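[1] take this sequence and fold it.
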Amino acid sequence: MKPNGEPFGITTCSAGKNELIVGNNGEVYPCPSYMNENFSMGNLLNFKKISDMLKADTNDYVCEHVGKIHPANLEECLNCNVKLFCWTCPGEFRDIKTKKAFQKRCAITKPMLQERVWESKIMY
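    From the prediction side, this is the model:
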């Protein structure tokens, strides 16, 4: 655990922190996977400086929401010993619509990660 209580992770998401996407109408989003009105961080046309927009309260909400979609927080992944290596993008998890699709992804990804991370194979 980090000193602030957050789990360490290998995920590479920097949405809303080191990465921003600007739509053709000036709306700013944390990343391409979150390019919809629910995740707008503001509109560049309403601010004189981008730094002013980034200080807006809504940005904390957006970044917090994206950060919550983390393998350490997913019920389906709580007991998985490779969960911190699995999801590099929160948008991937959000885009999986069914339990069957999730299980299929897990069945493909988990054995590969198990072998690479722990140098052992999963026996089902």
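[2] could you use CA atoms for every contact and neighbour count after this?
    Fine.
[3] so for the lengthiest helix in the chain, what gets flagged as buried?
    When the chain is scanned for its longest helix (criterion: DSSP state H), the result is helix 99-118. Across helix 99-118, burial judged by 16 or more other CA atoms under 10 Å covers 110-114.
[4] make JSON lines out of these and add distance to Cys86.
    Listed next are the buried residues of helix 99-118 as JSON lines, based on distance: CA to CA, whole Å:
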{"residue": "Lys110", "distance to Cys86": "8"}
{"residue": "Pro111", "distance to Cys86": "11"}
{"residue": "Met112", "distance to Cys86": "10"}
{"residue": "Leu113", "distance to Cys86": "7"}
{"residue": "Gln114", "distance to Cys86": "10"}
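[5] Phe102: which of the residues you listed is nearest?
    Closest approach between the buried residues of helix 99-118 and Phe102, by CA to CA: Lys110, at 11.5 Å.
[6] from Asp52, how far off is the closest one?
    Applying CA to CA, to the nearest Å, the value for Lys110 to Asp52 is 42 Å.
[7] same check on Pro90?
    For Pro90, the distance to Asp52 (CA to CA) stands at 26 Å.
[8] neighbour count winner among the two?
    Using other CA atoms under 10 Å as the criterion, Pro90 and Asp52 rank with Pro90 on top: 21 against 11.
[9] here is a second sequence; please produce its structure as well for comparison:
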Amino acid sequence: MARKGECIFQCRLPFTPGYEFVGEVVDHHADPAPPWLVAGARVAACLTRMGGYREYANLPVRLLAPVPDGLDTLAAAALPLDYLTALSLLTATAEPALATPCSSTARPAAWATRCANSALTGA
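    Take a look at the predicted model:
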């Protein structure tokens, strides 16, 4: 919808759509920096505002999650917001135990949970 200009929120020009992204760390100034935050590392984020489709972003480390080796970039880009939506639905309407990742998807789900929690709490 946002790409068609049919968005409900944040449609002031200039407008850059996209709540999530996967990218490569170019440089960082985090001090102290987590061990995974190095130039060339793949990271993902679920942003609190649109802007994920831009070429470069300057974001706080707390919004980033390292993308595990072997996880496809397209899948990694889709996971944070889709998972956040599903997790929000489960935690708002279901038993808490249902929001716990099942064993068959534990690695991607754990990673997506980290992305989702960063977006929800800013931590």
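[10] care to give me the TM-score?
    Put the two chains on top of each other and the TM-score (TM-score structural alignment, normalised by the length of structure 2) is 0.31; 63 aligned residues with a CA RMSD of 4.4 Å.
[11] packing partners of the helix or strand harbouring Leu87 of structure 2?
    Counting by DSSP states H and E, the element that carries Leu87 of structure 2 is helix 73-93. Under the contact definition 3 or more CA pairs under 8 Å, 6 or more residues apart in numbering; DSSP states H and E, helix 73-93 of structure 2 sits against strand 20-24, strand 42-46, helix 106-121.
[12] got the angle between the longest one and helix 73-93?
    Yep, that's helix 106-121 of structure 2 we're talking about. Inter-element angle recorded for helix 106-121 of structure 2 and helix 73-93: 70 degrees (by axes from the mean of the first three to the mean of the last three CA atoms, to 10 degrees).
[13] same question, the second one
    Using the same axes, to 10 degrees, the interaxial angle of strand 42-46 of structure 2 with respect to helix 73-93 works out to 30 degrees.
[14] also the first one?
    Orientation of strand 20-24 of structure 2 against helix 73-93 (the same axes, to 10 degrees) gives an angle of 140 degrees.
[15] who does strand 20-24 of structure 2 touch, helix- and strand-wise?
    Packed against strand 20-24 of structure 2 by the contact rule (3+ CA pairs under 8 Å, 6+ apart) you find strand 42-46, helix 73-93.
[16] how close does Asp57 of structure 1 sit to Val117 of structure 1?
    In this view, Asp57 of structure 1 and Val117 of structure 1 are 39 Å apart by CA to CA.
[17] oh, I was asking about Lys68 of structure 1
    For Lys68 of structure 1, the distance to Val117 of structure 1 under the criterion CA to CA works out to 24 Å.
[18] likewise Cys106 of structure 1?
    15 Å.
[19] could you do Ile50 of structure 1 as well?
    Remark: distance between Ile50 of structure 1 and Val117 of structure 1 (CA to CA) = 40 Å.
[20] repeat for Val22 of structure 1
    When distance is defined by CA to CA, Val22 of structure 1 is 36 Å away from Val117 of structure 1.
[21] try Phe85 of structure 1
    Shown here: Phe85 of structure 1 relative to Val117 of structure 1, a distance of 8 Å by CA to CA.
[22] circling back: tell me which of the helices and strands packed on strand 20-24 of structure 2 sits most buried.
    Across those, the average number of neighbours (mean count of other CA atoms under 10 Å) peaks for strand 42-46, which reaches a mean of 25.
[23] which of the helices and strands packed on strand 20-24 of structure 2 sits closest to Ala112 of structure 2?
    Counting by CA to CA, Ala112 of structure 2 lies closest to helix 73-93 out of these; the figure is 5.3 Å.
[24] so Glu27 of structure 1 makes contact with Gly42?
    Yes - with the criterion set as CA atoms under 8 Å, Glu27 of structure 1 and Gly42 qualify as a contacting pair; they are 5.8 Å apart.
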